[in-house]
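J.: build me a model:
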Amino acid sequence: MNDYSTLELTLRDILRVISPLEEDWAKRFQFINELRAVVESVESLRGATVEPYGSFVSNLFTRWGDLDLSIELPNGSFISSAGKKLKQTLLGDLQKALRRRGGWYKLQFIANARVPILKFESNYLNISCDVSINSLNGQMKSKLLFWINEIDGRFRNMVLLVKEWAKTHGINDSKSGTLNSYCLSMLIIFHFQTCVPPLLPPLKEIYPGNIVDDLIGVRAVAERHIEEICAENINKFRSDKSRKINRSSLSELFISFLKKFADISSRASEKGICPYTGQWEQIDANMRWLPKTYALFVEDPFEQPVNTARTVSIRHLTRISEAFQGTHYALTSRNQSHSSLIPTLVRPHVSQSIWRTPNNASGYNASYSRPRPQMHRAVHSPSQVLHQFQNMRIDRRPSNVTTQRMVSNASNSQGQRAWRPRSDW
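T.: Model (predicted):
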């Protein structure tokens, strides 16, 4: 067995352990319902809804991933807006309600952040949560990442593997000056865009504009407009008969990803990463990015010119580059074994789960059947995906919180309004 085959089997083994099970989905739905009950008890939040976003919505979370939730304030059918001061007040009211009710711990109110956030955990569900106010932008970005995975399923696998690897090397923590998970997803998108042949198009070919600028007016209309444009362009890309198909294995993509960004600390002084155009761009020649005040620039293609790597410090950029270099060297060294690769790629609690899993090299492909929600049956457009999300229902009774119904009606999906969590969850 050659080194790439060993790495491929190891990556598949890791995915089998870190990918969420049905119980992980159920616990998060239960968390949402329980928080909804608390929100409904707060007078200042009367009529507000609790809506998920982030990796849970994009289906890019691991078994131990955090949950991002947005409290959407009532504004009829129109997109709601609120100033920072109001958001701080409302999150403060929610914090008090959570303390009164009990069952929640590690409450931390980050009031002066760019986006005020209330962080806390559930006593018995063992899930960490970040709650913000009116995060429709985050919800829309999450859906875009979900749709991108519909173009090539290797994207999701890479995101899960890279996030676990980055946590292992201590470079997936924006609070400490390294990369946040959203930025890591952007790096993977960029990697897929710049492979030969590319796996993904420049994101301007999926949505030729700035998505956050178009989230105005009637919410259903704005979301449907974005959805229909993305669906048309994604279908156009996927059905292009002249497009060369990249058949790289997961291990080949992982190795090339590490190699591509191994010198990121030296390149970052002059060039920024632009998933919107799918190119490295000279910072001095890009008027959107001037004046350049960041150690690393990875532009948010859905909210230009926001920098998804804005928290990265110069000191930690070197550390990030060293993690890429060191892992690339370790994975490409000769005579690698399954046991020697694991500590380089995952944290101790993940490796322990891997060792407890029966190892059968001849049956890896057969055994790698990741439990996933029914919404991931084969679909052909973002409209179908969102229709499945829209019809997702959760029984609100605590005794039956694991009941989960996802209805798919592909033949009737076109023209459906964009997914929103239902008020009758």
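J.: going forward, measure contacts between C-alpha atoms and count neighbours the same way
T.: Noted.
J.: quick check: closest non-adjacent residue to the residue most central in space within the chain.
T.: Against the mean C-alpha coordinate of the chain, by CA atoms, centre = their mean, the closest residue is Ser55 at 3.4 Å. Distance criterion CA to CA, 6 or more residues apart in numbering; nearest residue to Ser55, sequence neighbours excluded, is Phe61 at 4.9 Å.
J.: that neighbour belongs to a helix?
T.: No. Using DSSP: H, G, I helix; E, B strand; the rest coil, the secondary structure at Phe61 is coil, not a helix.
J.: check contacts around it.
T.: 19-20, 55, 160 (CA atoms under 8 Å, 6 or more residues apart in numbering).
J.: picking up where we left off before, my guess is the residue nearest to the centre of the chain contacts Ser142. True?
T.: Yes. Between Ser55 and Ser142 a contact is recorded at 6.8 Å, counting by CA atoms under 8 Å.
J.: tell me how far the residue nearest to Ser55 lies from Ser340.
T.: 26 Å (CA to CA, to the nearest Å).
J.: one more: Tyr364?
T.: Taken as CA to CA, the span from Tyr364 to Ser340 is 18 Å.
J.: quick one, which of those two is more surrounded?
T.: Tyr364 (16 against 12; other CA atoms under 10 Å).
J.: now do the SS call for the more buried one.
T.: helix.
J.: from Arg16, how far out is it?
T.: In terms of CA to CA, Tyr364 sits 10 Å off from Arg16.
J.: again with Lys259
T.: Taken as CA to CA, the span from Lys259 to Arg16 is 25 Å.
J.: more crowded one of these two?
T.: For Lys259 versus Arg16, neighbours defined as other CA under 10 Å are more numerous around Arg16 (20 against 16).
J.: how far is the helix or strand encompassing the more buried one from where the chain is centred?
T.: Using DSSP states H and E, Arg16 sits within helix 3-18. A distance of 21 Å separates the centroid of the chain from that of helix 3-18, by CA atoms, centre = their mean, to the nearest Å.
J.: before we move on, what about stretch 310-326?
T.: On the basis of CA atoms, centre = their mean, stretch 310-326 sits 21 Å off its chain's mean C-alpha point.
J.: repeat that for stretch 331-347.
T.: Worked out by CA atoms, centre = their mean, stretch 331-347 lies 26 Å from the chain centre.
J.: please give me the structure for this one as well, since I'd like to look at both together:
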Amino acid sequence: MAASPGTATFKQQSQVRHGKSHKKVGSQRGQEDCASSHAPKSGKRWKCAECNKAFVTEGGLGEHMVAKHGTQEPSRPCTAQDPDAKHGLEAASRSTTAQDPDAQSDHSNSLEPEADTGAGADPTVTDPGIMQRMLSSAAGLLKRTLSGDEESTAARKPRMFNCWLCGRSYVEERGLISHLKNRHEVTLEQYRDRLMDLQRCQEAPQAAQGTSPTELHVANGHRTAAASSALQPSFHHLRQREQIQAQMLRVIRKPFPKASLYFFGSIAQTVSTAHSDLDLCVIIGPGHDSLWEPDVDREERAAVILKVRNALRKGGLVPVFAITKSRIPLCKFEGNAHLPPCDIGLKHDGVRNSSFVRRYVEADRKLLQPLLRIVNRWTKSAGINNSSTGWFSSYALTLMVLHQLVQAGTIGYIPLDQFPRDVSAYPELPEHVEATEFCTEDYGRLGKALEEFFIFYGHHWDVRSMVVHLRPPGEQLTKVDKDWTKYAVAIEDPFELDFNPAHQVGVGRWKAASSEFRMAALRLRDPTKVATFFQFF
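T.: Alright, predicted model coming up:
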């Protein structure tokens, strides 16, 4: 398929490297500012403002605040990503007042009462050690605030307009519109459509305090559907995927004339977003099943994937590299400003698995399409959806959602014998159809299903003995039944019964993830905090 006029060719697009900006926020010249002094090491980003105990996830901090300090919601941590946290600003206010007594009248609401110098004085207020730490932690903020002249401060304008595709920010909206048009081929109409989706999400009806659970489910369903609508891929993204598939297939067919290229993953499940990576499976021709027989040496599979890599490089897809020592050998392209990241593999079981999930989505599109999309996006923003670092994969989380819905009777069970192993029974690129025309009942089902997912895996799931599976309702499966007691979290693949998609998740990872699930359920059930659940959006 030829590229349309005005669209850069596959080779030109792939040669543009996408450099990610990594900003260092921290101390300068040996001074510990608010951002660095409260950013714990070893991955513990969330720190309690009351007792300085650090946690890996926000959910762990939230449970600690509830149990130890009686706070229903954790204070925002003062980390390197959030230098303007609440307790940092309060320390800066106290320090400013200490240097400028006249400033006390302007900040009287945020300062503590003046310490009594008598016998009943609070020793922590006048303790020089504590005051020194307060001054040290606010040094960086005070340096930027007190030493800068007014003209330079007024000249710096905040970058309020952010690109949702690559993360670049702009001072003026016209800069963002120009960037979207030139770098991502997003038209002005598409940009305005996204603004309308954002507005619908913000204006979704909110249940007042004390309303019934049904009304709260409807309100949460409104927000979930609006967020899903804004995250869905545009016509430009769908068209780009077709072009990438056609151009890749053209270069792969040079060494393998009878090859075919199939999509799998979220794109084949029709729950992808505009930011989704491309997961592709190369079928090199008749007899492809022989590559995955037990007697086939891994080196033979690696030789095939190396030929695919060389063909892609000659076709202009650079940089692309081969991973030959993993369980599933694949070619990996990290993406750039014009092309999304791509994984191209040989094992075709993913095509069947994706078709299996897509059948469930097609059976109840108004429920499963937004639900799977939001769960996938929320878990990524929470940092628990990344199998390469020991967390869950998107496929494992999808199986968890379907297991809970099938066992609860919310959706019907689909037998596995309807899905043959031969990939020729499935389309190379399934048609993408979005759910539309939601009614009040649809919103209620969606909001309830979202809340029940987090409640089930945060409070009720017996992870020590049970296995997540997609078998008929009522059927129980334990780790002992499958001899999987070595796994902290056990999820049975519907077709590869001896494969656990959550084998990389350890006990510590599960505790952190379940803590995030419980915190999400707490926010969804509280009308005053439900907006914080959708802060990823």
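J.: what sits closest to the equivalent of His459 of the second structure over in the first structure if chain neighbours are left out?
T.: His459 of the second structure maps onto Asp263 in the first structure, with residues paired by TM-score structural alignment. Closest residue to Asp263 of the first structure apart from its sequence neighbours, by CA to CA, 6+ apart: Ser321 at 6.1 Å.
J.: contacting residues for whatever residue of the second structure lines up with the one you found?
T.: By TM-score structural alignment, Ser321 of the first structure lines up with Ser514 in the second structure. Residues near Ser514 of the second structure by CA under 8 Å, 6+ apart: 457-459.
J.: beyond the strand or helix carrying Ser514 of the second structure, next helix or strand please.
T.: Taking DSSP H and E as the definition, one finds Ser514 of the second structure inside helix 507-524. Per DSSP H and E, the first helix or strand lying C-terminal to helix 507-524 of the second structure is helix 530-533.
J.: want to throw the contacts of Ser514 of the second structure into a markdown table with distance to Asp493 of the second structure and secondary structure?
T.: Formatted as a markdown table, the contacts of Ser514 of the second structure follow (distance: CA to CA, whole Å; DSSP: H, G, I helix; E, B strand; the rest coil):
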| residue | distance to Asp493 of the second structure | secondary structure |
| --- | --- | --- |
| Tyr457 | 18 | helix |
| Gly458 | 22 | helix |
| His459 | 23 | helix |
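J.: which of these are buried?
T.: 457-458 (16 or more other CA atoms under 10 Å).
J.: what is the neighbour count of the closest residue to Ser337 of the first structure other than its chain neighbours?
T.: Excluding the flanking residues, the one nearest Ser337 of the first structure by CA to CA, 6+ apart is Thr6, at 6.6 Å. For Thr6 of the first structure, the number of neighbouring residues by other CA under 10 Å comes to 18.
J.: would you map the strands across the stretch 201-350 of the second structure?
T.: Taking DSSP state E, counting those that start in this stretch, the strands of the stretch 201-350 of the second structure run over residues 260-264, 278-283, 320-323, 330-333, 342-345.
J.: turn these into CSV, columns for mean neighbour count.
T.: CSV is the format used below for these (neighbours: other CA atoms under 10 Å):
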stretch, mean neighbour count
strand 260-264, 23
strand 278-283, 22
strand 320-323, 18
strand 330-333, 22
strand 342-345, 20
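J.: I'd like the ones you listed as a markdown table, with distance to Val251 of the second structure appended.
T.: Converted to a markdown table, those look like this (distance: least, CA to CA, whole Å):
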| stretch | distance to Val251 of the second structure |
| --- | --- |
| strand 260-264 | 11 |
| strand 278-283 | 12 |
| strand 320-323 | 14 |
| strand 330-333 | 14 |
| strand 342-345 | 13 |
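J.: among those strands, which is nearest Lys479 of the second structure?
T.: strand 260-264 (28.8 Å; CA to CA).
J.: please say which position in the second structure Glu299 of the first structure maps to.
T.: So, by TM-score structural alignment, Glu299 of the first structure is matched to Glu492.
J.: show me what Ala113 of the first structure lines up with in the second structure.
T.: In the second structure, Ala113 of the first structure lands on Ser326 (TM-score structural alignment).
J.: tell me which residues touch its match, please.
T.: Per CA under 8 Å, 6+ apart, neighbours of Ser326 of the second structure: none.
J.: specify, as a residue range, where stretch 88-98 of the first structure falls in the second structure.
T.: Using TM-score structural alignment, stretch 88-98 of the first structure pairs with 302-312 in the second structure.
J.: same thing with stretch 169-184 of the first structure?
T.: Taking TM-score structural alignment, stretch 169-184 of the first structure hits residues 382-397 over in the second structure.
J.: what lies in contact with that stretch?
T.: Counting by CA under 8 Å, 6+ apart, 57, 265, 375-376, 379-380, 491, 501-502, 504-506, 509, 513, 516 sit against stretch 382-397 of the second structure.
J.: in that stretch, which residues are buried?
T.: Result for stretch 382-397 of the second structure [16+ other CA under 10 Å]: buried residues 384-385, 387, 390-397.
J.: okay, the residues you listed in CSV with secondary structure and distance to Ala520 of the second structure next?
T.: Putting those into CSV (DSSP: H, G, I helix; E, B strand; the rest coil; distance: CA to CA, whole Å) gives the following:
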residue, secondary structure, distance to Ala520 of the second structure
Ile384, coil, 13
Asn385, strand, 15
Ser387, helix, 21
Gly390, coil, 21
Trp391, coil, 17
Phe392, strand, 17
Ser393, coil, 19
Ser394, helix, 18
Tyr395, helix, 20
Ala396, helix, 19
Leu397, helix, 15
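J.: pick out whichever of the residues you listed sits closest to Glu451 of the second structure.
T.: Leu397 (15.0 Å).
J.: distance check, that closest one against Ala225 of the second structure.
T.: Counting by CA to CA - Leu397 of the second structure and Ala225 of the second structure are separated by 19 Å.
J.: repeat that for Glu496 of the second structure.
T.: According to CA to CA, Glu496 of the second structure and Ala225 of the second structure sit 33 Å apart.
J.: in terms of neighbours, single out the busier of those two.
T.: Higher neighbour count among Glu496 of the second structure and Ala225: Ala225, with 29 against 11, using other CA under 10 Å.
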